[in-house]
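Colleague: give me coordinates for this.
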Amino acid sequence: MLLDSFDWVTIPAGFFWMGTNLEVDQVAAADDWAKLVELPQHKVSLPSYQISRFPVTNAQWVQFLAHSNYPWADRDKLWGHGLPKGQENHPIVWVTWHDAVAFCKWTGVRLPTEAEWEKAARGIDKRLYPWGNHAPTSQLANYDKQVGKTTAVDAYPQGKSYYGLFDMAGNTWEWTSTIWGTDTHNPEFRYPYQADDGRENMDNPDILRVVRSGGWKYTPSLIRCAYRDWNKPHVRGSGLSFRVVAF
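Modeller: I've put the predicted structure just below:
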């Protein structure tokens, strides 16, 4: 069963600090976008949950397609000759938010909220990056086109998060369940994060959704734990993937 193929990490119940403190994060302090969408830093308390240690891989996506008959729009264009050789353990990319939700429904899991994603990435010590507070290097993450494509999901053990998750910075952007809104320049739901204020409504198929993690193309400033951005739910890209949470 596909559900058994996930390496679950249990995130304990309790609070963490979500968002950015500009007095500590000098990268964010120089970024107008961070000032707009990452403030204020605030406490968020979450119940215990399980999240996948790695993003969903090509190999897992193959199983999904084979057993679900899901009509993946890019299958012929991208995988006309089958799963890319040697990339079984790379994150699946070219998936829309709707593709990710379909995978979750079939598998019996769900997308993480952005609060769950951020706690899993940074833990409870307010760290700026999954591995700590020092700047990214090529030994810690895949970013800034240094590799020029995705890498295997376990390629950066030194870049693991507080709780031992991989690829929480760089490699691919990751879809979350959280609503951004309708205005690309202004999130409808600002901080403090409040899970019951409508931002976790899964029923609107067209509204912008929050993405996290940055990707292999992007600069170091975009792979901080607190960095948040949006994407259209029908968009797919070469650096856009997801990980999952158990019900």
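Colleague: drop to CA atoms for contacts and neighbour counts, all remaining ones
Modeller: Will do.
Colleague: which ones are touching the residue most central in space within the chain?
Modeller: In the chain, the centroid-proximal residue (C-alpha atoms, centre = their mean) is E174; its distance is 2.8 Å. Residues in contact with E174 (C-alpha atoms under 8 Å, 6 or more residues apart in numbering) are 211-214, 240-243.
Colleague: ok, so of these, who is nearest P91?
Modeller: Nearest to P91 out of the contacts of E174 is S241 (C-alpha to C-alpha; 6.5 Å).
Colleague: quick one: the strands in the protein?
Modeller: All strands of the chain, identified by DSSP state E, fall at 8-11, 14-18, 42-46, 49-52, 109-110, 173-181, 208-212, 229-231, 240-241, 245-246.
Colleague: looking at those strands, which is closest to Y218?
Modeller: Using C-alpha to C-alpha, those put strand 173-181 closest to Y218, at 9.7 Å.
Colleague: which stretches of this structure form helices?
Modeller: Here the chain has its helices, by DSSP state H, at 26-29, 32-37, 58-68, 75-79, 97-107, 114-122.
Colleague: how about S45, nearest residue that isn't a chain neighbour?
Modeller: F15 (3.8 Å; C-alpha to C-alpha, 6 or more residues apart in numbering).
Colleague: how near is the one you found to V56?
Modeller: Using C-alpha to C-alpha, to the nearest Å, F15 is found at 26 Å from V56.
Colleague: the residue lying farthest from the centre of the chain and N89: what is the separation?
Modeller: What lies farthest from the middle of the chain is H81; by C-alpha atoms, centre = their mean that is 28.0 Å. With distances taken as C-alpha to C-alpha, H81 is found 17 Å from N89.
Colleague: neighbours of the nearest residue to A29 once chain neighbours are set aside, how many?
Modeller: Leaving aside its sequence neighbours, A29 sits nearest to L22 (C-alpha to C-alpha, 6+ apart; 4.9 Å). By the measure other C-alpha atoms under 10 Å, the count of residues near L22 is 18.
Colleague: to compare against the first, here's the next sequence to fold:
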Amino acid sequence: MPHLFISYAKKDTRQLALALADALNNIDGLTAWVDRSLRAGRAWELQIQEQIDRCDAMIVLYSPDINRHKNGKPESYVLTEIAYAKYTAHKPIIPVMAQTTDPPISLTMEHYIDFTMDGLTLDDLVAALCDELEVEHSASGASVAPLPQPADPTAAAIQHARAFTGKRNRDWQPYVTTFSDLKIPDMPFCLVPAGEFIMGSDDIDRAKPAHPQIIEQPYWIAQYPVTNRQWFMAVQAGVVSEPHNIGDVLKWYRDDAMLDAPVAGVDWFMARDFAAWLGCRLPTEREWEYAARGVENWVYPWGNDWNPDFAVWSENSDGKPAVVMAKPEGASWVDARHMSGNVWEWTSSLYEAYPYHPDDGRERDTGNSTDVRRVVRGGSFFFNSDVARAAYRYSRYSSYRFYSSGFRVVVSSILI
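Modeller: The predicted structure follows:
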């Protein structure tokens, strides 16, 4: 009786892997193992190796996340499983192209089952695997059920985010969605889980001292800074005015090629009013930094080493912001983009000395006072890499007008 091990990337193909395991276990003469059967109290890596040793063949589900190392992110554990199965355990491997991507180098010569073609069902995949294994495709019970679809995947994601206890950024699988009840319903938001991190940095004068923070509730942060296109919608609604006429700001704002670049030249009050109209708010600087660096306290959104190709900054910007779809490789652990470079981002926080305490008055409502300084984060297309660090903080008066100032918004998970 062939026993199968299913290797997959949780970010992309968790649902398919679980459904496939159930379907294969329904076939006479087959058993399949997937990692939902890991036992508490034992090292998960050893359990994985034991299961590979026990299997007769490994099924590998190809998807983009297995190649995340090409974007400077930590290597997918799927590649480790492949290497162990192929070179140590000497197991046959049956690749399945679940989502379009490049096969790993170690399997470039192996033929794969293509599951990306339109119209294919899970039953088709099971039949193809049975053919490869020379097992008769006859289920012991009812026909294979369709892939399960959660009734409310966002609610399930929030529940998972509240219970998150991971110690590595890669322990969190990004979840991005939109909210139909916002004024701009197609704006994507990244779910940021509860957790702990170290805020600040002892080697940045403005960010001393480094100190622990606990994020008790998950929240949503916009995947991108607010764009010219989105700002125009608020102008049309009579909520805000055009950006301030500073430098080339209005030229960028009115350029069709820059509709999806971050809006720039907005002061704090304009950003606040836009966020309120949208149904959101500005992030606190604590929320901003946690979404940027994660539970591992990365120096930059993508890791601890500066990569000049991952951000829009003074050396590659041509003196202007870039469209927000650029530089996806610079995404943070929750998949928020452009948290280093492109535009400075306003936060709700008053600029006060560290350590940060949310109840010490720095998050108080100061109305329309212009004599208070607010924290901005992230650096911009005009600045160098020193200020692009996730812990770097700078301040500007709320009414300050600068041609590289933009913002992004957040919303509490409790409100969704």
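Colleague: before we move on, back to that, with distance to K160 of the first structure and mean neighbour count added, can I get the helices of the first structure in CSV?
Modeller: Output for the helices of the first structure, formatted as CSV (distance: least, C-alpha to C-alpha, whole Å; neighbours: other C-alpha atoms under 10 Å):
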stretch, distance to K160 of the first structure, mean neighbour count
helix 26-29, 21, 16
helix 32-37, 23, 16
helix 58-68, 21, 15
helix 75-79, 29, 11
helix 97-107, 23, 19
helix 114-122, 9, 26
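Colleague: who wins for proximity to L46 of the first structure among those helices?
Modeller: For the helices of the first structure, the distance to L46 of the first structure is smallest for helix 114-122, at 7.6 Å, taking C-alpha to C-alpha.
Colleague: can you tell me how far the alignment partner in the second structure of N133 of the first structure sits from P95 of the second structure?
Modeller: Counting by TM-score structural alignment, N133 of the first structure corresponds to N304 in the second structure. Counting by C-alpha to C-alpha, the separation of N304 of the second structure from P95 of the second structure is 33 Å.
Colleague: who has more neighbours out of those two?
Modeller: Using other C-alpha under 10 Å, the more surrounded residue of N304 of the second structure and P95 is P95, with 21 against 13.
Colleague: before we move on, which element is that one in?
Modeller: Using DSSP states H and E, the element containing P95 of the second structure is strand 93-97.
Colleague: where does that strand end up in the first structure?
Modeller: So strand 93-97 of the second structure sits over no part of the first structure, by TM-score structural alignment.
Colleague: same question, stretch 132-149 of the second structure
Modeller: Against the first structure, stretch 132-149 of the second structure falls on no residues (TM-score structural alignment).
Colleague: so the longest helix belonging to the second structure matches what in the first structure?
Modeller: Counting residues, the longest helix found in the second structure (DSSP H) is helix 10-25. Helix 10-25 of the second structure corresponds to no residues in the first structure, going by TM-score structural alignment.
Colleague: for the helix or strand following that helix, name the packing helices and strands.
Modeller: For helix 10-25 of the second structure, the following helix or strand on the C-terminal side (DSSP H and E) is strand 31-33. The contact analysis (3 or more C-alpha pairs under 8 Å, 6 or more residues apart in numbering; DSSP states H and E) places strand 31-33 of the second structure against strand 3-7, helix 10-25.
Colleague: so how far is the longest one off the chain centroid?
Modeller: Helix 10-25 of the second structure has its average C-alpha position 22 Å from the chain's average C-alpha position, going by C-alpha atoms, centre = their mean, to the nearest Å.
Colleague: so which bit of the first structure is the next helix or strand after the strand holding P95 of the second structure matched to?
Modeller: Toward the C-terminal end, the helix or strand that comes next after strand 93-97 of the second structure (DSSP H and E) is strand 113-114. Here strand 113-114 of the second structure fails to align to any part of the first structure, judged by TM-score structural alignment.
Colleague: other SSEs contacting the helix or strand following strand 113-114 of the second structure?
Modeller: Downstream of strand 113-114 of the second structure, the next assigned helix or strand under DSSP H and E is helix 122-133. Packed against helix 122-133 of the second structure by the contact rule (3+ C-alpha pairs under 8 Å, 6+ apart) you find helix 10-25.
Colleague: can you tell me which helices and strands the helix it packs on packs against?
Modeller: Counting by 3+ C-alpha pairs under 8 Å, 6+ apart, helix 10-25 of the second structure packs on strand 3-7, strand 31-33, helix 122-133.
Colleague: and among those, the most buried is which?
Modeller: A comparison of those by mean neighbour count, using mean count of other C-alpha atoms under 10 Å, puts strand 3-7 on top with a mean of 23.
Colleague: I11 of the first structure pairs with which position in the second structure?
Modeller: Using TM-score structural alignment, I11 of the first structure pairs with V192 in the second structure.
Colleague: list the contacts of its match.
Modeller: Applying C-alpha under 8 Å, 6+ apart, we find V192 of the second structure in contact with 161, 218-221, 291, 334.
Colleague: out of those residues, who has the most neighbours?
Modeller: The most crowded member of these, judged by other C-alpha under 10 Å, is I221 (29 neighbours).
Colleague: surely the match of N133 of the first structure and R293 touch.
Modeller: No: with contact defined as C-alpha atoms under 8 Å, N304 of the second structure does not reach R293; the gap is 9.4 Å.
Colleague: count of neighbours near the nearest residue to I204 of the second structure once chain neighbours are set aside?
Modeller: Excluding the flanking residues, the one nearest I204 of the second structure by C-alpha to C-alpha, 6+ apart is Y392, at 7.0 Å. Y392 of the second structure has 21 neighbouring residues, counting by other C-alpha under 10 Å.
Colleague: cool, the one 5 residues further on as well?
Modeller: Residues lying near Y397 of the second structure (other C-alpha under 10 Å) number 17.
Colleague: mind listing what the counterpart of L2 of the first structure in the second structure touches?
Modeller: Using TM-score structural alignment as the criterion, L2 of the first structure maps onto K183 of the second structure. Applying C-alpha under 8 Å, 6+ apart to K183 of the second structure gives the contacts 277-279.
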